[in-house]
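sequence-free structure coming up:
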């Protein structure tokens, strides 16, 4: 009787649920040189996590703009608690790291690997639009599904705005590139100007200063001259639409593609998760613009089902 109950309730996957005593810390900081990465990011993080109980070995690999720090623990530690210790150590050292640094720690389990992969390709829709559809439309809907842990978007072209300052104008205005960056950071935010009470109600006000077009970025004031004349970003150069630099080319069936890799939660059932993902993507496919093909390129549930 117990065996029959377990046969229908125990999670099903290719590999068993295992708690490896290992945590991988992924670090990203744009295109910072390796020597600066090691001194300002990798080493401070290594020193911060050395105080985590049960740590036996630290291995790191640093490259231009990124680093991977592997923490190996003894098999007797509780990895859920240990991950909290690691997060606390990273939080303590985060203020000392460069502001643009992104640090993401993850436990290493069999569930860390995708169980399903889908590709988005098109001959008519640009790669920037494919990336936006995958990131802002498809990914949130998949993340809500029961049993889905993470959805990783790869490939495509991420749209952004490029500021191209003119050195002669910078020199004439007495402005540096850092001044331009600081001005945009001060402006590109949502803040509250205050609040007021009326009829026993508290009303909170919000003002958006977010820039959404090249013209809005060009209108940002960097400084004022002694005569009170504002110096704007557009006075120092031009702002043009662009895409984030691409260092890896991702294709599917010989075409540039955006990939969606879906990971399951450690205790979830691969067959159930895969069924929900396929059903949801079938629904999403009907709402996409014409000319977009959504096809699976990897499905672990087929192996499990067999």
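That came through, no problem. On a predicted model such as this, the values are computed, not experimentally measured, just so you know.

switch to C-alpha atoms for all contacts and neighbour counts from now on
Fine.

OK, contacts around residue 166?
Residues near residue 166 by CA atoms under 8 Å, 6 or more residues apart in numbering: 236-237.

and the gap between it and residue 247?
Distance, residue 166 to residue 247, using CA to CA, to the nearest Å: 27 Å.

now swap in residue 170 and tell me
30 Å.

Compare the two and say which one has the larger neighbour count.
Shown here are residue 170 and residue 247; by other CA atoms under 10 Å, residue 170 has more neighbours (16 against 7).

what's near enough to touch the more buried one?
Neighbours of residue 170 in contact, by CA under 8 Å, 6+ apart: 176, 236.

From the chain's centroid, how far away is the helix or strand harbouring it?
If you go by DSSP states H and E, residue 170 is part of helix 167-173. In terms of CA atoms, centre = their mean, to the nearest Å, the centre of helix 167-173 is found 36 Å from the chain centre.

Mind giving me the packing neighbours of the helix or strand following that helix?
Counting by DSSP H and E, the next helix or strand C-terminal to helix 167-173 is helix 177-187. Judged by 3 or more CA pairs under 8 Å, 6 or more residues apart in numbering; DSSP states H and E, helix 177-187 is in contact with strand 221-224.

residues near residue 88, how many?
Residue 88, neighbours per other CA under 10 Å, totals 15.

how close does it sit to residue 105?
Counting by CA to CA - residue 88 and residue 105 are separated by 11 Å.

Ok, residue 255 next?
When residue 255 is compared with residue 105 (using CA to CA), they lie 33 Å apart.

between those two, which one's more packed in?
For residue 255 versus residue 105, neighbours defined as other CA under 10 Å are more numerous around residue 105 (19 against 12).

before we move on, what SS does the more buried one have?
strand (DSSP: H, G, I helix; E, B strand; the rest coil).

Next up, the contacts around the nearest residue to it once chain neighbours are set aside.
In this structure, residue 105 finds its nearest non-sequential neighbour in residue 25, 4.1 Å apart by CA to CA, 6 or more residues apart in numbering. For residue 25, the contact set (CA under 8 Å, 6+ apart) comprises 68-71, 103-106.

structure B:
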């Protein structure tokens, strides 16, 4: 992690000092810019985006950059652990359940901005090429790379009109299983069709992950709930509890989801603490009034 200071002047000759800190991890880099307390955050965000746009052409074409203002709403307010007691379910299966069952289901709750999945293993297809077969069939690495790049996509083809009806056509070339990838056509010269399984061995392996999650002594996943900025935390927590109870009914056997962090509990504890303080103060005031006045009737009259 590196940090340094940057100063510049705006058109109003006001010097703004930034503390820039960067953290680099596998496949991503997070850069945090800390402004002065009197700085206009919205204006600073626009200036940063403008500077990034100026150097955009010199950056790699596949690089994605997003600029967001830091606010408490981007931090999780509810956290769940996803666990399984079945040895037949792999980390890949748990990741698939979290991404395609739990995440869409919990996103339906009003006030949820994002459902973030942390941990698990990403499903990957690994190819082991056979150079001898590739040479015999005349398949080059570039030809194979182009064939793989032209698959696993969904593309809209436009509209087709039929009298008073209008149809939207879509090309679905997504890979859903290992068999689909093995049957991928790499070359078709009119004489012979070469499929991927003819020149390579295809396997499903776990992706390399550098974040390991353990829950109750077993490997698990974390489900983090991010709320929208103007959403009431107490209402969101209550609605999420009801939604999780519905979710438990559709989860596969042996898969459980449990809460480990609820920000609403701290709010409830704070309110309860204030209420307890008021009651304690009231009791102490009654006791002091009785001691000094030495009359229960007079003390009750004053307190009423």
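Noted; the coordinates are in hand. Treat the numbers as computed from the prediction; the structure is a model and nothing was measured.

which secondary structure element contains residue 224 of structure 2?
Applying DSSP H and E, one finds residue 224 of structure 2 within strand 221-227.

On the three-state scheme, the equivalent of residue 101 of structure 2 over in structure 1 is what?
Aligned counterpart of residue 101 of structure 2 in structure 1: residue 137 (TM-score structural alignment). Classification of residue 137 of structure 1 using three-state DSSP returns helix.

Count the neighbours of residue 137 of structure 1 for me.
Neighbour number of residue 137 of structure 1 under other CA under 10 Å is 13.

do residue 149 of structure 2 as well
Count around residue 149 of structure 2 with other CA under 10 Å applied: 10.

now do residue 162 of structure 2
Neighbour tally, residue 162 of structure 2, other CA under 10 Å: 8.

do the same with residue 226 of structure 2
21.

counterpart of it in structure 1?
Per TM-score structural alignment, residue 226 of structure 2 is aligned with residue 263.

Report whether the expected contact of its match with residue 111 is present.
Yes - using CA atoms under 8 Å, residue 263 of structure 1 is in contact with residue 111, at 6.5 Å.

And the helices in the stretch 201-304 of structure 2?
For the stretch 201-304 of structure 2, the helices defined by DSSP state H, counting those that start in this stretch occupy 233-250, 263-293, 296-303.

next helix or strand past the lengthiest strand in structure 2?
Counting by DSSP state E, the longest strand found in structure 2 is strand 15-25. Using DSSP H and E, the next helix or strand after strand 15-25 of structure 2 towards the C-terminus is strand 28-34.

now for that following strand, which elements pack on it?
Packed next to strand 28-34 of structure 2, using 3+ CA pairs under 8 Å, 6+ apart, are strand 15-25.

Go through the strand it packs on and flag the buried ones.
16-18 (16 or more other CA atoms under 10 Å).

what do you get for stretch 141-151 of structure 1?
In stretch 141-151 of structure 1, counting by 16+ other CA under 10 Å, buried: 142-143, 147-151.

now stretch 238-252 of structure 2
240, 243-244, 247.

For residue 214 of structure 2, state which of those residues is nearest.
The nearest member of the buried residues of stretch 238-252 of structure 2 to residue 214 of structure 2, counting by CA to CA, is residue 244 at 20.9 Å.

show me the contacts for that closest one.
Counted by CA under 8 Å, 6+ apart, residue 244 of structure 2 has contacts residue 106.

Give the aligned equivalent of it in structure 1.
By TM-score structural alignment, residue 244 of structure 2 lines up with residue 281.

before we move on, what about residue 183 of structure 2?
Match for residue 183 of structure 2 (TM-score structural alignment): residue 219.

can you check residue 114 of structure 2 too?
Residue 114 of structure 2 maps onto residue 150 in structure 1, by TM-score structural alignment.

Leaving out sequence neighbours, find the closest residue to its match.
residue 263 (5.2 Å).

how far apart are stretch 293-300 of structure 1 and its match in structure 2?
Once fitted to structure 2, stretch 293-300 of structure 1 is off its aligned match by 1.3 Å on average (mean CA distance after the TM-score superposition for structure 1).

which parts of that stretch are buried?
Quick answer for stretch 293-300 of structure 1 (16+ other CA under 10 Å): 294, 299-300.

Likewise for stretch 87-94 of structure 1?
87, 89-90, 93-94.

And the helix or strand hosting residue 160 of structure 1 against structure 2, how far off on average?
When secondary structure is defined using DSSP H and E, the element that contains residue 160 of structure 1 is strand 159-165. Compared with structure 2 after the fit, strand 159-165 of structure 1 shows a mean deviation of 2.1 Å (mean CA distance after the TM-score superposition for structure 1).

Who are the packing partners of that strand?
strand 237-243.

Give me the residues contacting the strand it packs on.
With CA under 8 Å, 6+ apart, strand 237-243 of structure 1 has contacts from 128, 157-166, 169, 214-215, 217-218.

and that strand, how far from the chain's centre?
23 Å.

What of stretch 23-31 of structure 2?
Worked out by CA atoms, centre = their mean, stretch 23-31 of structure 2 lies 16 Å from the chain centre.

Also stretch 240-248 of structure 1?
16 Å.

whereabouts in structure 2 does it align?
So stretch 240-248 of structure 1 sits over residues 203-211 in structure 2, by TM-score structural alignment.

returning to that earlier point: which part of structure 2 lines up with the strand holding residue 160 of structure 1?
Going by TM-score structural alignment, strand 159-165 of structure 1 sits over residues 123-129 in structure 2.
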